[in-house]
Structures are given as structure tokens and as C-alpha cells.
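K.L.:
Would you be able to build a 3D model of this:
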Amino acid sequence: MFHTTASIIRGVSAFAKQTTKRAVHTTFYAMAPVKVGDKLPAVDLFEDSPANKVNVCELTNGKKVVLFAVPGAFTPGCSKTHLPGYVQNADKLKSEGVSEIVCVSVNDPYVMAAWGAQHNTKGKVRMLADPSGNFIKALDLGTNLPPLGGFRSKRFSMVINDSTVEELNVEPDGTGLSCSLADKLKLKK
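P.N.:
Now for the predicted structure:
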């Protein structure tokens, strides 16, 4: 049974006054999903280890880049179809003017490096980790998948031209394998 007393109310009131005097740190995230024509957020991802930061805007500045995101490394659809499709089509995409192909997942950089090694991505697809989901949150392309640990990326692909989204393909259910596959990209010349 709850007993409300004046001392409890005074304590909560004093705590509220104390916390409003402190500076509050906030991080801005997009309020609507990213769309064609939007500039990418300047977020750091990680390649191979936490020491190797890769800023998405710097990576895509002045280049055409294909970026695709998956719900999780080593998951069946991602490992059997999605990532292998980009590895197999890397030479074709690069012959059509793509400078880099990037795979992003809400995983740690060691997991992404191991997954890339298993699929021989070196020189074909860069494996970038978004461990806190900051990039995916900034794009507003996240989803909650409790069996995979909670917050994850929806499955999508995009063509980025000079840090601006030129093409965006988000799976209708967030996880399926239809529009975000490598052979579905429509690169502009």
C-alpha cells in the first residue's frame, strides 16, 4: 500500500529543482525517415575496431557510394543473400561508377570484421559497425527486434552521391529481401 506523505513530496520537489539547474546533454536525431535528396548525418561508424572511426559524410564526400544496412551480422537472410549479393556484384557496381560499397549493421566492429572475413569482403564491401545505432537513429530507419537484441536497423539500401541520398530502398516490412538487394539498385549515370 502506498502512503503519500509531505516529506516524500518535498523530496521529489527538491530533486526536480536540483535537476533543472544542471545542463542537459541532448543529441539530435531526425524526426522523419531519411528521404531522397537529404544530406547524410555526420555520424561516426567503426571499421575493424573501436579505434578506427569512419565518418559517413567524409566517406561519401565527392563520391558515389552504395550503402546497405542489415538487421544483424551472421543472421540467415543477411549471410545467405544480402551481403553475398553485394560481394558478387561489387565489380559490376564499381564499373558503373560506384566508388565504395558499405554494409552497416547495429553490431560491434569486431563482429562486423569477422562477418566480413567469413564472406571475403576485403576490397569489395566495407563492413562498418554502428554499435549504438546512432547512424540508424539519425536516419530514422531503426526497428525493434527483441530476438536479435532489441534495436536494429531496418533492411535498406541507398545510393549516395556526394553525401546526398540519390536512391533509397527500404524493405516494406523492414527485414524482407526484395527491394534492397544489389541487383535491384538503379544507378543514375
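K.L.:
can we go C-alpha only for contacts and neighbour counts from here?
P.N.:
Fine.
K.L.:
Contact partners for the closest residue in space to Ala182 that isn't next to it in sequence?
P.N.:
For Ala182, ignoring the flanking residues on the chain, the nearest one in space by C-alpha to C-alpha, 6 or more residues apart in numbering is Tyr86 at 5.3 Å. Contacts were defined as C-alpha atoms under 8 Å, 6 or more residues apart in numbering; by that measure Tyr86 touches Ile101, Val125, Leu181, Ala182.
K.L.:
this one next, for a side-by-side:
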Amino acid sequence: MAIKVGDKLPEATFMEMTVDGPKPVTTAQVFGGKTVALFAVPGAYTPTCSARHLPGYVDKAGDFKAKGVDEIVCTSVNDVFVMGAWGKSSKAEEAVRMLADGNGAFAQSLGLELDASGFGMGKRSQRYSMLVKDGVVAELNVEQGGEFKVSAADYLLGQL
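P.N.:
Predicted coordinates for the structure are as follows:
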């Protein structure tokens, strides 16, 4: 069963690239006591993710902050090195925190796993956006099929 508005995020550990190398970070550390705009993509460097999804959140980072969002987080079922490189090459480092869900445990625990085996990508995350307040889901927007609408930065901003 998929997570829903009002649910607490499950405990999970992400990997994050830092200046000192890869470091684990838990959901409690990321979401506890903060308002976080979280969005997930099926894969770093994929066309929609790189051309529209991540850039939208980078471009609107100031708008999110002005509406009370403490942090913007992007997660994907990719390894920490890929997420770090994608953040750097996209110039997202100052605006968006890039967290690797390398084994897909977070996506699976949310009930938002995607089987992209037909594309040679294995198990991934569905594309979604979420507003999380102190670890509790306040808004949840899951895309249908191959769409890119409700997980976009502008859509989530409109819910604030």
C-alpha cells in the first residue's frame, strides 16, 4: 500500500555525496523538525528528469524558501556517485539536496516503486512530489504513467 497524506515517512537511510565523500543520512535527519519539498525521479540524467524536473526545482528554490520550505530534496534509485555528479553538472548543489536511494529501499517502503525492467533500468522510484512537515506527509502528488505534471515544481508550489 502506498504512503498517503497524514502518514509519517518510514525510517530509511540515503547516501549523500559530501566534500568528504559519501555519507549516510536518515529520514529523521533529513525531515525531522523541517518543512521539506521532496521530489523523486526514475533516474538521474534521464531526459525528463534532467531537462525539466530537476531544473524546475533549482529555478524555483527561492520561491519555495519564501513560502516556508526549509529544504528541497531530490531522490532517485541511483548510486551516490551518480546523484552527486548529477547535482554538480546540473548546478543544483546550492538549491537541491541530492539523496541516493541506491537499493530502492525508500521507494519500496513508500509503496512508490516502479518496475522499469522493460527499459533495462530495473526497480526504480515512481515520479512524484511531496511536501513533508516534520516527517509527516502534508501533500503527495504521484504521476500516472509517463506523465510529468503533478510532480513539477510549479504544481507543488501552488499547494503551499
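K.L.:
follow-up on the earlier one: which members of the contacts of Tyr86 of structure 1 are positioned in strands?
P.N.:
With DSSP state E as the criterion, strands contain Ile101 from among those.
K.L.:
of the contacts of Tyr86 of structure 1, closest to Pro147 of structure 1?
P.N.:
Each of the contacts of Tyr86 of structure 1 was scored against Pro147 of structure 1 by C-alpha to C-alpha, and Leu181 proved nearest at 23.2 Å.
K.L.:
where along structure 1 do the strands fall?
P.N.:
In structure 1, strands defined by DSSP E lie at 44-46, 53-55, 64-70, 100-105, 126-129, 142-145, 150-153, 156-161, 164-170, listed in chain order.
K.L.:
Turn those into TSV, including mean neighbour count and distance to Ser79 of structure 1.
P.N.:
TSV is the format used below for these (neighbours: other C-alpha atoms under 10 Å; distance: least, C-alpha to C-alpha, whole Å):
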stretch	mean neighbour count	distance to Ser79 of structure 1
strand 44-46	23	20
strand 53-55	15	23
strand 64-70	25	10
strand 100-105	23	12
strand 126-129	26	13
strand 142-145	16	17
strand 150-153	20	15
strand 156-161	24	15
strand 164-170	20	18
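K.L.:
can I get those in TSV with distance to Lys92 of structure 1?
P.N.:
Below are the strands of structure 1 laid out as TSV (distance: least, C-alpha to C-alpha, whole Å):
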stretch	distance to Lys92 of structure 1
strand 44-46	26
strand 53-55	25
strand 64-70	12
strand 100-105	11
strand 126-129	16
strand 142-145	29
strand 150-153	26
strand 156-161	15
strand 164-170	18
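K.L.:
Touching, Met43 of structure 1 and Glu58? I think so.
P.N.:
To be clear, residue 43 of structure 1 is Val; Met isn't right here. No: Val43 of structure 1 lies out of contact with Glu58 (C-alpha atoms under 8 Å); the separation is 9.5 Å.
K.L.:
Neighbours of Ala16 of structure 1, how many?
P.N.:
Other residues near Ala16 of structure 1 come to 11 when the count uses other C-alpha atoms under 10 Å.
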